[in-house]
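Novice: below: sequence and its predicted model.
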Amino acid sequence: MAYDAFLLVSFGGPEGQEDVLPFLENVTRGRGIPAERLEAVAGHYRHFGGVSPINAQNRALLEALRPHLDLPIYWGNRNWHPFLEDAVRQMRDDGVRHALAFVTSPFGSNSSCRQYQDDIARAREAVGPDAPVIDKIRHFHDHPLYVESHAAAVRAALETLPSRLSARLVFTAHSIPTAMNDASGPGGVGRYRAQLLETAALVAAAAAPELDWDLVWQSRSGPPQVPWLEPDVNDHLEALSAAGVREVVVSPIGFISDHLEVIWDLDNEARDTAAKLGLVFARAATPGTDPRFVTMIRQLVDERVLAHSNVRHALGTVPTWDFCPADCCVSPKRV
């Protein structure tokens, strides 16, 4: 299929103290989040000077990609500058007709996939009838190079422990409401959790097949009466300590870069929990600009551009597809 541009689509983040609340208001618009909850989350950003690392990490990823792609590169965010609508407008003005979008989430759910597709549709509608057609690249949770970039980081983290043979691997991802997970596949098959379990198993097998591992969750933000995926990473660390575990490697396989939810929820909160419990704690890196991850993106582009070749880089059995079915990752009813 012919494409004439590459579009990076991401969440976005504030880049100064004055950006924090407007950014959070964009993130939570229409969800009825109390002001005190926004202030609590704002404190996480203010701890780092009001700057989320995610925009700088996206800029670094784009620079790493430029030598590997033969397409003009654009970048648009859901919640902060550069906004997706502005990127689509620039693409139209530059004469782009058919772009391929890489979304910075490997997994399928309403918040990590369907909402981005809806964002793209709204941006195209706002730009008008001359807006380029934009196709989203498939999920890549089981791509060999995604798995290996995380596995290499786990191996490096294990090397920092006094005795790696007694360590436990703890894989984390962003928790979502259980209803959203249940709706994260055609016919409601719970694809989000299934994909993450597959990624965790593949990374563990590649990094340290002799060690036990668990998949847990972080960054919950919903009201207490709404069930979310559990256990929380901090609760799980307490359970491991009570069971006699003394060393842990925490690997954020649900994330492609060390943005704020990684460095706050893991490097601050989970690390503090481990210290209180007397656990030796090592946090594995995310892919970021790892050359394997950059090569993976190029391979995903090649898969779509050279669709006739039938080359598909995948290690798992949880299905992915180039064009999502209409009943995939639908929005669950609010409780």
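Specialist: Everything's here; your move.
Novice: contacts and neighbour counts: CA atoms only from here.
Specialist: OK.
Novice: the lengthiest helix in the chain: which residues count as buried?
Specialist: Counting by DSSP state H, the longest helix found in the chain is helix 191-207. For helix 191-207, a neighbour-count test (16 or more other CA atoms under 10 Å) marks 191-204, 206-207 as buried.
Novice: where do the helices sit along this protein?
Specialist: Going by DSSP H, the chain shows helices at 20-28, 35-47, 54-65, 84-93, 115-127, 144-158, 178-182, 191-207, 233-242, 260-264, 271-277, 291-305.
Novice: just want the angle from the third one to helix 291-305.
Specialist: Direction vectors for helix 54-65 and helix 291-305, defined by axes from the mean of the first three to the mean of the last three CA atoms, to 10 degrees, enclose an angle of 70 degrees.
Novice: okay, now the residue nearest to Leu21 when sequence neighbours are not counted: neighbour count?
Specialist: Closest residue to Leu21 apart from its sequence neighbours, by CA to CA, 6 or more residues apart in numbering: Ala42 at 6.7 Å. If you count neighbours by other CA atoms under 10 Å, Ala42 ends up with 18.
Novice: and Ala42, how far from Ser111?
Specialist: Distance from Ala42 to Ser111, counting by CA to CA, to the nearest Å: 20 Å.
Novice: wait, which of the helices of the chain is closest to Phe171?
Specialist: helix 191-207 (6.4 Å; CA to CA).
Novice: what lies in contact with that closest one?
Specialist: Helix 191-207 is contacted by residues 107-109, 141-142, 147-148, 150-152, 154-155, 169, 171, 173, 181-182, 184-185, 211, 213-215, 253-254, 315-316, 318 when judged by CA atoms under 8 Å, 6 or more residues apart in numbering.
Novice: and here is the other one:
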Amino acid sequence: MPNSQEARVTEWSKPHPSSRLVVQAGACVPAATPEAQTGDHWVEVPTEFDAIMLSSYGGPNGQDDVLPFLRNVTLGRNIPDERLEEVAVHYREAGGVSPINEQNLALKAAIEDELKRRNIDLPVYFGNRNWDPYFTEAISNAHEENQVEGRPTKIFALVTSAYSAYSSDRQYREDFADALEALDLWDDVQIDVSRHFFDHPGFVNPFIEGTRGAIAELVKENADLDLTKDVEVLFSAHSIPIKDNALSGDPDEHDYGEVGAYKAQHLALGGLVMDAVKEAFGTDVPWKLVYQSESGPAHIPWLEPDINDYLEEISSTRKAVVVVPATFLSDHMEVWWDLDIEAKETADEQGLGYKRVSTPGVHPEFVAAMVDLVQERLNGTPASERKALTKYGPGYDVRRAGSSQGSGPLRAATGGLLP
């Protein structure tokens, strides 16, 4: 194994896209455990795993990492370094270090503690799509350290993304396939992927707690606030291309209509939070789904309104806003830069009071929810008994064919039916 950070980055890197689709004989799902190979929507029989892989986006660990990291993020899009430097400034301001790395390590430790509390004896590995430690390293280590003679190593990929969309679902599953091909482990490792969990109470309740607390703070600071007209709650989602939203979700999962799965799921979360707000304060508080972090070329339309544009729009009718970072699991770079700096600055310029709700992070309920996802599969929990608060849940264990596809051609992906 490589010894230094420099050596690790050299040996372990983001692999090239997989050139093939591989399934076991008689199976429907590439590189899946036997229990998932049937292609059923939910795996409702107990499944034995050898390891858990906490799977995240990744982020640079220093100034020298920033551009290589952004090249990984935009691999295949031929974006010049000059354009990448426009985004790099966000990381440069933080010393080139993304907070996501430390936050994921804290989540990993909390998950390990919760597993021990439940007497679940499984090692947890940590891997990223776009930076060290890469999926290739995590999968290789999990395989080498947990081999069972006569059968493949079984890994449960716990993905740190709650929603349906290409970048939050299928792209992870494609990268798992890329890693298996790069390691030549198609026949030696099986990877099942966690379901979507945007409406799991352990994900929703921390947002409810934070939103109620933020509104209470506003009322304490200004007793004359009329919650029915002076305050608006903004659920800030990571914007994605409109076309990707239309293609998000599983084709036979639900009838999302023209809304699209990604947007519909965020609206559902917002509805849950605001129902709880009404229960706490006895009145309806206005709310809106807005977007942040758009990062594509100008000719490709993305979901709108942008949070900064909307703050300017409502500045004449509202006195304060509460911002809920609805897409995000932790307070990483996009939360810090886009909400705590840019959106806060816009609100200040417009004379709006501003409160930002914390992400779930290592909130005990959220950590418990992540282990719930593991335990569902270990126990084969029937879908009807899994925790989900909306008509859209619980998400599928095995994605449908063409699930959460992006604008490009479909390619190899684990955790779902072909293609």
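Specialist: The structure has been received and is ready for your questions. What you are looking at is a predicted structure, and each value in this text was computed from that prediction instead of being measured.
Novice: TM-score of the superposed pair?
Specialist: The TM-score (TM-score structural alignment, normalised by the length of structure 1) is 0.95; 333 aligned residues with a CA RMSD of 1.6 Å.
Novice: in contact with the aligned residue in structure 1 for Gln405 of structure 2, which residues?
Specialist: Aligning on TM-score structural alignment places Gln405 of structure 2 opposite Val330 in structure 1. Contacts for Val330 of structure 1 (CA under 8 Å, 6+ apart) come out as 109-110, 114, 180, 183-184.
Novice: out of those, which is most surrounded?
Specialist: For the contacts of Val330 of structure 1, neighbours tallied by other CA under 10 Å; top is Ser184, 30 neighbours.
Novice: tell me who's in contact with that one.
Specialist: Contacts of Ser184 of structure 1 by CA under 8 Å, 6+ apart are 108-110, 190-192, 328-330.
Novice: contacts only, for the one residue sitting closest to the centre of structure 2.
Specialist: Centroid check for structure 2 by CA atoms, centre = their mean gives Ser161 as the closest residue, at 1.7 Å. Going by CA under 8 Å, 6+ apart, Ser161 of structure 2 touches 56, 168-169, 196, 327-329.
Novice: redo that, cut-off 10 Å
Specialist: Contact analysis of Ser161 of structure 2 by CA atoms under 10 Å, 6 or more residues apart in numbering lists 55-57, 167-169, 172, 194-198, 327-329.
Novice: the equivalent of Ser10 of structure 1 over in structure 2: how many residues sit nearby?
Specialist: When structure 2 is aligned by TM-score structural alignment, Ser10 of structure 1 is paired with Ser56. Other residues lying near Ser56 of structure 2 total 25 when counted by other CA under 10 Å.
Novice: the residue nearest to Ser56 of structure 2 when sequence neighbours are not counted: neighbour count?
Specialist: Residue nearest to Ser56 of structure 2 in three dimensions, not counting chain neighbours: Asn128, with 4.8 Å by CA to CA, 6+ apart. Using other CA under 10 Å, Asn128 of structure 2 has 24 neighbouring residues.
Novice: I'd guessed Asn128 of structure 2 sits against Ala138; true?
Specialist: Yes - using CA atoms under 10 Å, Asn128 of structure 2 makes contact with Ala138 at a distance of 8.4 Å.
Novice: now do the shared contacts for the two.
Specialist: 53-55.
Novice: next, format those as a markdown table and append distance to Leu180 of structure 2.
Specialist: Output for the shared contacts of Asn128 and Ala138 of structure 2, formatted as a markdown table (distance: CA to CA, whole Å):
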| residue | distance to Leu180 of structure 2 |
| --- | --- |
| Met53 | 14 |
| Leu54 | 16 |
| Ser55 | 15 |
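Novice: which of those residues fall within strands?
Specialist: Cross-referencing these against strands under DSSP state E gives 53-55.
Novice: what range in structure 1 does stretch 164-172 of structure 2 sit on?
Specialist: Using TM-score structural alignment, stretch 164-172 of structure 2 pairs with 108-116 in structure 1.
Novice: and the matching stretch, how far out from the chain's middle?
Specialist: Relative to the mean C-alpha coordinate of its chain, stretch 108-116 of structure 1 is positioned 10 Å out (CA atoms, centre = their mean, to the nearest Å).
Novice: ok, back up a step: ok, which of the helices of structure 1 comes nearest Val226 of structure 1?
Specialist: Comparing the helices of structure 1 under CA to CA, the one sitting nearest is helix 178-182, at 8.4 Å.
Novice: distance check, the aligned partner of Gln265 of structure 2 in structure 1 against Asp70 of structure 1.
Specialist: Counting by TM-score structural alignment, Gln265 of structure 2 corresponds to Gln195 in structure 1. Here the distance between Gln195 of structure 1 and Asp70 of structure 1 works out to 30 Å (CA to CA).
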